[in-house]
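[1] need coordinates for the below:
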Amino acid sequence: MGSHSDALGWLNSTSEFLDGETATLRRGHHSTTVTVVRGSNKPKLMSQDGQAYVELEHQEILIRPSQYSFGGIKHEPLPGDRIVIGSETFAAVPYISGEGCWRYTDQFKSHYRIHVQLTND
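    A predicted model of the protein is given here:
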């Protein structure tokens, strides 16, 4: 089991190094700079004036629990938290299943998997 744990840790750190983006995490008037990895997208097919297009309605963002802090105090994600990546702003939203807006990515609790929706507010 030790080698499996080591391999998973390596994979997570490699993903963050290769795919990580700098983002700003906001809750109310608090903010902090973090590294995030974009997770899966859930496309929504739309039609407007006879033209079909794909809109990315929901997606998941991965972040290390140790980075999810404001003023040096660690927190868990809450619905309404904002994650700003470049010019895009995402809001943490609950899953339709009612399980909250986040869950751990794996049994080792290496990252939060936060369910978000593009808001650009």
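[2] hey, let's count contacts and neighbours off CA atoms from now on
    Noted.
[3] show me where the protein has helices.
    2-19 (DSSP state H).
[4] longest strand anywhere in it?
    strand 30-48 (DSSP state E).
[5] just checking, what packs against that one?
    When contacts are defined as 3 or more Cα pairs under 8 Å, 6 or more residues apart in numbering; DSSP states H and E, strand 30-48 packs onto helix 2-19, strand 21-27, strand 51-63, strand 69-70.
[6] okay, buried residues for stretch 96-104 please.
    100-104 (16 or more other Cα atoms under 10 Å).
[7] assess the claim that residue 45 and residue 52 are in contact.
    Yes - contact criterion Cα atoms under 8 Å: residue 45 and residue 52 qualify, at 7.2 Å.
[8] in stretch 45-64, what's buried?
    So stretch 45-64, judged by 16+ other Cα under 10 Å, has buried residues 58-64.
[9] structure for this one too, so we can compare:
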Amino acid sequence: MADLLRQGAQWLEQQRTTCCSSPVAYRRPPDSVTVNATYGKTDVEMADESGLTVRSHVTDFLILASELGFGPKQGDQIVADGRVYEVIYLAGEGPWRWSDPYRTTFRIHTKDTTPQSEP
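    A predicted model of the protein is given here:
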């Protein structure tokens, strides 16, 4: 019998990529590749030096592993909608984690490093 859960998850990932993603440039100098990505976010909580809890979030990009073709690394860049995002190391997860149980989609953690224009 076919693995219906796996087939369903793969179908959903393909639908997400087809219907809910945009082309982005994934850069690992000197190379750049165009892939389809969906925006996401991961909430993070950390204590500062005085013991106060700081809550924030990082911008994630969901990209099919087969489309990217290699594992994301800290320092890589994703250029999307005119903004530059740098792949960062997230404590406890690293620069990425699998977004699904069948390991078809990377959830890549980034921070926006686009230079701010002066007013």
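[10] if we can go back for a sec, turn the buried residues of stretch 45-64 of structure 1 into a markdown table, including distance to residue 9 of structure 1.
    Formatted as a markdown table, the buried residues of stretch 45-64 of structure 1 follow (distance: Cα to Cα, whole Å):
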| residue | distance to residue 9 of structure 1 |
| --- | --- |
| 58 | 27 |
| 59 | 23 |
| 60 | 20 |
| 61 | 18 |
| 62 | 14 |
| 63 | 14 |
| 64 | 12 |
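[11] and those residues, which two are furthest apart?
    Farthest pair in those (Cα to Cα) is 58 and 64. Separation: 20.1 Å.
[12] which of the buried residues of stretch 96-104 of structure 1 lies closest to residue 121 of structure 1?
    Distances from residue 121 of structure 1 to the buried residues of stretch 96-104 of structure 1, taken by Cα to Cα, are shortest for residue 101, at 18.7 Å.
[13] once you drop chain neighbours, what's closest to the closest one?
    Leaving out its chain neighbours, the residue that sits closest to residue 101 of structure 1 by Cα to Cα, 6 or more residues apart in numbering is residue 94, at 3.9 Å.
[14] circling back to that earlier point, name the nearest of the buried residues of stretch 96-104 of structure 1 relative to residue 17 of structure 1.
    The closest of the buried residues of stretch 96-104 of structure 1, once distances to residue 17 of structure 1 are taken by Cα to Cα, is residue 104, at 19.3 Å.
[15] distance of that closest one relative to residue 70 of structure 1?
    20 Å (Cα to Cα, to the nearest Å).
[16] likewise for residue 102 of structure 1?
    Applying Cα to Cα to residue 102 of structure 1 and residue 70 of structure 1 gives a distance of 18 Å.
[17] now do residue 17 of structure 1
    23 Å.
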